[in-house]
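A.B. asks: Sequence and predicted structure below; questions after.
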Amino acid sequence: MSSEISRSMGYIENRPFDEIAVGDHAELVRTLTAADIDAFAAVSGDVNPAHVDAEFAQEDIFHKVIAHGMWGGALISTVLGTQLPGPGTIYLDQTLKFLKPVGVGDTVTVRATVTEKQADKKRVTLDCLCTNGDGKPVITGQAVVIAPDRKIKRPRVVMPDLVMHKRGAGYDRLLNEARKLPTLPTAIVHPCDAASLEAALQTHELGLIEPLLVGPEARIRGAAEEADLDIGALEIFDAPHSHASAERAVALVREGRARALMKGALHTDEIMSAVVAKSTGLRSERRMSHVYVMDVPTYPKPLLITDAAINIAPDLQTKADIVQNAIDLAHAIGIEAPKVALLSAVETITPRLQSTVEAGALCKMADRGQITGGVLDGPLAFDNAISMRAVASKGITSAVAGQADILVAPDLEAGNMIAKQLVYLAGAEAAGLVLGAQVPIILTSRSDDRRTRIASTAIAALFNAPVAR
C-alpha cells in the first residue's frame, strides 16, 4: 500500500504493556441509531422483538425499542481493540452488568480504565463503564486482556459501506394506505395457474381487491385443486380460452362490475389487444403507458420509472402522456409535486440526439400547462437525475437533478434496461401498473414474488381511489 493512500486513511496504533500505567484510560462516544440496531440484529441473528418490533416494544417494560445489551459490550471491545491497549490485544475475560436500557437517540460514552497490571503474563485489568447522555451508568464491568509487547502502527482499514435495507419496507406504507380503502373489484384475466390464483387470494385476504376470476372454469378449478388453493368464495366467469378471457374481463369493466384488471396466465399482448380494441376496449383520450414504482435500497424514496413495457419508440405527444400518467400515479401514492427527470445521455440540447430535443420540448409543454402536477427538467443523464454528488461535480442548477421522483426513459429499451439493472444489480423491487386506460392494469409476471404482486395491487387501489383521479 502506498504511503499516500495510508496517510489518507489514517493510522491505528496500540499501547504496549510497558507503556501502560494504572489509571490510564480511553473512551469513545456513540449515539445509537435505528440502523445500529438493525445491523446488530442482522449480524447476530438476535431478532428479539424488544429490539426490532416497535409495536411490541411499545407494550413491553420499557415502552420503546432498545439496543441489544451486547451492542454496548461491542463498544467496550472496540475501545480495547483499537485504543487501549489496541492492536495485538487478546481478550481473556469480560464481566458486564446492565443497569439501564439504551434507546434510539441516546448518546453513550464508553470508558475503559486500567486498574491492575501483571508483568509476568502481560495481563491488564480494566474497569469498563458506559454512561448515557445524563452521565448515568448503563453498563458496568471488568475486562482482562493480554496486552501486546511491541509497538504496532497500521494503516486504518477502510470498511465497506453498509447499506441497511428491509426488503418490502418501501411498500409497507402503500399497503397500509390501500387497506384503508374499499376493496377494489378486479378482473383476474385467465388465472389458470397457481401463481395467478395465489396472487388473487393473497390480495383478497389483505382486503385489497374483490377478485373476479375470468377464464375456463374447469381449468381454473383444476389449477386451484392441484395447488391446494381454496377458491370457493370467489366468483368465476367462464370463458373458453385466453382471448375470450381478455374480452370478457374488459366487458366486466365496461359493465361496471370490475374497476381494475390483473394479468393471469396469458401473454401481455392478449390482454392489451382486448383493452385497445376500438369498439369494445377501454381506450381513453390518453396514450397508455407502464410505470414502475421501485423500492431501491440505495435511494431514499420511491423511484418511478417509465415507460419500460408498452411504448417502444414514443413520439413527443406520446411522451407527454407517459409523463402525465407517471405524475398522476405519483400523486396517488402521496408525492404531491413529483420531480420528473427526462433522461438522455447528456444535459445539453443537441439536434443530433432526438431525446434531448424532446426533453426540452416537454419542459416547455409543462411551462405552458400542457403537462401538469409535476416539476420537469431535462435532458438529464441518469447520474445527474439521481445523485447529488454527480450534480455538484458538474455544477448543475436544477430543482429536479439529484433528487428525481420520476425517471422518464427516452425509449422502451432504455427504460427496461434501467429497471432491470436496478432489480438485478442493486436489489431493487419493482411493482408497477399500466395506466392511460379507463382502469389500471396490473401486469404480473411469473418471476414476481409475493411482495411485488401485493405492492402492484396496492398501487392500483390507491390510483383508483377518488382522491387520486
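C.D. replies: Okay, I see it. Numbers count the residues shown, from 1 in each chain.
A.B. asks: Please count neighbours and contacts with C-alpha atoms only from this point.
C.D. replies: Fine.
A.B. asks: tell me which residues in stretch 447-457 are buried?
C.D. replies: By 16 or more other Cα atoms under 10 Å, the buried positions in stretch 447-457 come out as 448, 451-457.
A.B. asks: Over to stretch 341-359?
C.D. replies: Buried residues in stretch 341-359, counting neighbours by 16+ other Cα under 10 Å, are found at 341-344, 346-349, 355-359.
A.B. asks: Now go through these and say which are in helices.
C.D. replies: 355-359 (DSSP state H).
A.B. asks: nearest to Ala326, of those residues?
C.D. replies: Among those, Ala359 lies closest to Ala326 (Cα to Cα), at 15.4 Å.
A.B. asks: ok now do that closest one, which residues does it touch?
C.D. replies: Applying Cα atoms under 8 Å, 6 or more residues apart in numbering to Ala359 gives the contacts 342-343, 377-379.
A.B. asks: Could you tell me how many residues sit around Leu92?
C.D. replies: 12 (other Cα atoms under 10 Å).
A.B. asks: Am I right that it is in a strand?
C.D. replies: Yes - looking at Leu92 with DSSP: H, G, I helix; E, B strand; the rest coil, it is inside a strand.
A.B. asks: Check the secondary structure at Pro379 for me.
C.D. replies: Secondary structure of Pro379, per three-state DSSP, is strand.
A.B. asks: Quick check: it touching Thr350?
C.D. replies: No - if you go by Cα atoms under 8 Å, Pro379 and Thr350 don't touch, sitting 9.9 Å apart.
A.B. asks: another structure for you, compare them:
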Amino acid sequence: MHIENRTFDELKEGDSAELRRLVTADDLLAYANVSGNHNPLHIFDEDGDGDGRPEAMAPGSFIAALVGAVLGNVLPGAGTLYRAQSWVFHARIFADDEIVMRVTVTGKNEQDTTVTLATEVRRVADDALVLSGVAEVLAPRRKVEYDSHDLPGLIVQRHRHFEKFLKKAEPLPALKTAVVCPDEPNALGGALKARAHTLIEPILIGAPDKIAEVARAMGASLDGIEIVEEPLERNAARRAVELVHEGRAQAIMKGHLHTDMLLRPILDKQTGLRMGRRFTHIFVMDVPGYPHPLLVTDAAINIAPDLKTKVDITQNAIDLAISLGMEQPKVGVLSATETVNPDIPSSIDAALLSKMADRGQIIGGLVEGPLAMDNAVDIAAARTKGITSAVAGHADILVAPNLDAGNMLAKQLTYISHAEAAGVVMGARVPVILNSRADDDMSRLASCAVAALHHARINGITG
C-alpha cells in the first residue's frame, strides 16, 4: 500500500478517511502473542465464558488499535503521534466479521499543531456501531511517502486445515482400526487420542503386558478397548490383515514397528489387501500460511517409480484429495524444469501423465506437467515463466519424480516451514495410517481423520 500523509497545514475540518478490515482468527492469535493478553475469550478454539462454545471475540484494544491504522496510514498519516484517545464500545466483533474504521477531523489547534478527530468503527454486515470516540493527535509538518509492502510479513503457525479435517471427521462413526504393536508412548498415545476424538475405535494388537505397561506409565486407561495378543511383530501385522478380511477392522494403523514389517502381509499376493492398484504413500501437509492442504506423493514406498506406477500414484492422490473435499484436485507433476527435456526423464513422465489425464486414463483431477516446484505452487512464478494453466501456481497435489525428492520435500515443509504432516497409504482395501515415530499428536490425529474421511466417502457414510 502506498502511503502519503496529510500535513497539519493541509488538514481541514470535515476531512474524513476510512479503512476496511476482515478480522480473522489468526489476527487474534497474533495479537494475543504480541500483547500478552491470552484471555480465552479471544482464542478461536477456547471457551472463555463457560457456555460450551469457543468465542473468538476480538479484544477491544485490538479494535481500537485498528483505528490507529487509519490515523497512521491515511489521515493524517505518516508522522502522526497520539496525544489522547477516548473509546466507547457499543457492540462486539468476532473472527470473520468485516469492519470499517473511520476518522473525521473536527478541530485544529494552530499553537501546538494538535488535531482532534471523531473516530468510529462499524460492522459492515449490518452497519452496527461498534466503537465511537475522540482522538487527539500531533499532526505531521513534513510530507512523507513510502510503500508499506516493504514491511516483513507474519505467518501464524496454526494448522487450520487439519482442524477442519478433525471437525468434519469427528461426527462420523468411529473407524474400527487395527493398531499394530502400540507398545510405545507415541504409538499408543496417538491411538488413544484419536479414540478420544471419536475418529477411530482401536483394536490393539501386540504384547498385552507391554501395552499395559506403557498405558500405566502414561496414566491412560485401556478400559473398553479390545487387545489381541500377538507378541511377534510379523504376526501382529498379519493379524491386522486377518481382522480386515473378517470385517472387524476398517483401517490399519502403524504402531512401534518398521514400515516394511507392517506392509509385508498387506502386500501379500494371496492373503493381503491388494486391489489391483499399486500401494502409494501420500503426505497430507498443512503448511502455515498456505491457503489449502498440500498433498505430496510418493515419499515413503515407491523408490524409483516408472510411468505405470506414477499413474497409480497420481490416481490414488486424486482419490484421497476428493475425499478431503477437493472437487477437482489440481495435480502438479514435478520435475527440475517446466519444459520437456529428453535428458531429464521425470519431465517426459510428467508430460505423459498430463496427456494421459487429458485422454481420461487418469480421472477426477486436472493434471499438469512438467512443472518446477516454484511454478507449481506460486502463481507469480508461473506467470513469470509464461505458463498459462489452471494448475500452475495452484497445485493441490505435488507428484514427486521419486522417493528421494518426495521425502525431502515433505520433510523440508515439516522442519523448515513448520508444516504438520498426515501420512496414509492408498491402494489397499482399507486405508493404512502410517505415522513416523517422531510425529506429534496433531499429525497422528490428522492421519486418522484423513483415513476416516476417505473411508466414509468410498462407503457412502455421512455423519
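C.D. replies: Nice, thanks for sending it over. Treat the numbers as computed from the prediction; the structure is a model and nothing was measured.
A.B. asks: What does the superposition give as a TM-score?
C.D. replies: Here the TM-score for the pair of chains, by TM-score structural alignment, normalised by the length of the second structure, is 0.86; 451 aligned residues with a Cα RMSD of 3.2 Å.
A.B. asks: if we can go back for a sec, got a markdown table for the buried residues of stretch 341-359 of the first structure, with distance to Gln83 of the first structure too?
C.D. replies: Formatted as a markdown table, those follow (distance: Cα to Cα, whole Å):
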| residue | distance to Gln83 of the first structure |
| --- | --- |
| Ala341 | 48 |
| Leu342 | 51 |
| Leu343 | 49 |
| Ser344 | 51 |
| Val346 | 49 |
| Glu347 | 49 |
| Thr348 | 52 |
| Ile349 | 56 |
| Ser355 | 56 |
| Thr356 | 55 |
| Val357 | 59 |
| Glu358 | 59 |
| Ala359 | 56 |
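A.B. asks: What segments of the stretch 201-350 of the second structure are helices?
C.D. replies: Secondary structure of the stretch 201-350 of the second structure by DSSP state H, counting those that start in this stretch: the helices cover 208-218, 233-245, 259-267, 307-323, 345-358.
A.B. asks: Now distance to Gly189 of the second structure too, for those helices, in TSV please.
C.D. replies: Output for the helices of the stretch 201-350 of the second structure, formatted as TSV (distance: least, Cα to Cα, whole Å):
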stretch	distance to Gly189 of the second structure
helix 208-218	8
helix 233-245	19
helix 259-267	19
helix 307-323	25
helix 345-358	40
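A.B. asks: tell me the contacts of Gln402 of the second structure?
C.D. replies: Quick fix: residue 402 of the second structure is Asn, not Gln. 298-299, 302-305.
A.B. asks: List which of the residues you listed are still in contact in the first structure.
C.D. replies: For these, the aligned pairs still in contact in the first structure (both residues aligned by TM-score structural alignment, their matches' Cα atoms under 8 Å) are 298-299, 302-305.
A.B. asks: Buried ones only from those residues, please, as a PyMOL command.
C.D. replies: Buried residues among those (16+ other Cα under 10 Å), as a PyMOL selection:
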select buried, resi 298+299+302+305
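A.B. asks: quick check, nearest of the kept ones among the contacts of Asn402 of the second structure to Gly364 of the second structure?
C.D. replies: Asp298 (18.6 Å).
A.B. asks: and that closest one, what is it in contact with?
C.D. replies: Counting by Cα under 8 Å, 6+ apart, Asp298 of the second structure has contacts 280-283, 313, 399-400, 402-403, 406-407.
A.B. asks: which residue in the first structure lines up with Asp396 of the second structure?
C.D. replies: Under the alignment (TM-score structural alignment), Asp396 of the second structure pairs with Asp405 in the first structure.
A.B. asks: whoops, I mixed them up, Val296 of the second structure
C.D. replies: Correspondence of Val296 of the second structure to the first structure, assessed by TM-score structural alignment: Ile305.
A.B. asks: my guess is that match meets Val291, correct?
C.D. replies: Yes - using Cα under 8 Å, Ile305 of the first structure is in contact with Val291, at 5.7 Å.
A.B. asks: neighbour-wise, which of these two wins?
C.D. replies: Legend: neighbour count by other Cα under 10 Å for Ile305 of the first structure and Val291, higher for Val291 (29 against 26).
A.B. asks: Could you find the closest non-adjacent residue to the equivalent of that one over in the second structure?
C.D. replies: Val291 of the first structure maps onto Ile282 of the second structure when the alignment is built from TM-score structural alignment. Once flanking residues are discounted, Ile282 of the second structure sits nearest to Thr297: 4.8 Å by Cα to Cα, 6 or more residues apart in numbering.
A.B. asks: Then Leu126 of the first structure?
C.D. replies: Val114 is the one closest to Leu126 of the first structure (Cα to Cα, 6+ apart), at 4.3 Å.
A.B. asks: Please say which position in the second structure the one you found maps to.
C.D. replies: In the second structure, Val114 of the first structure lands on Gly107 (TM-score structural alignment).
A.B. asks: Cheers, nothing more for now.
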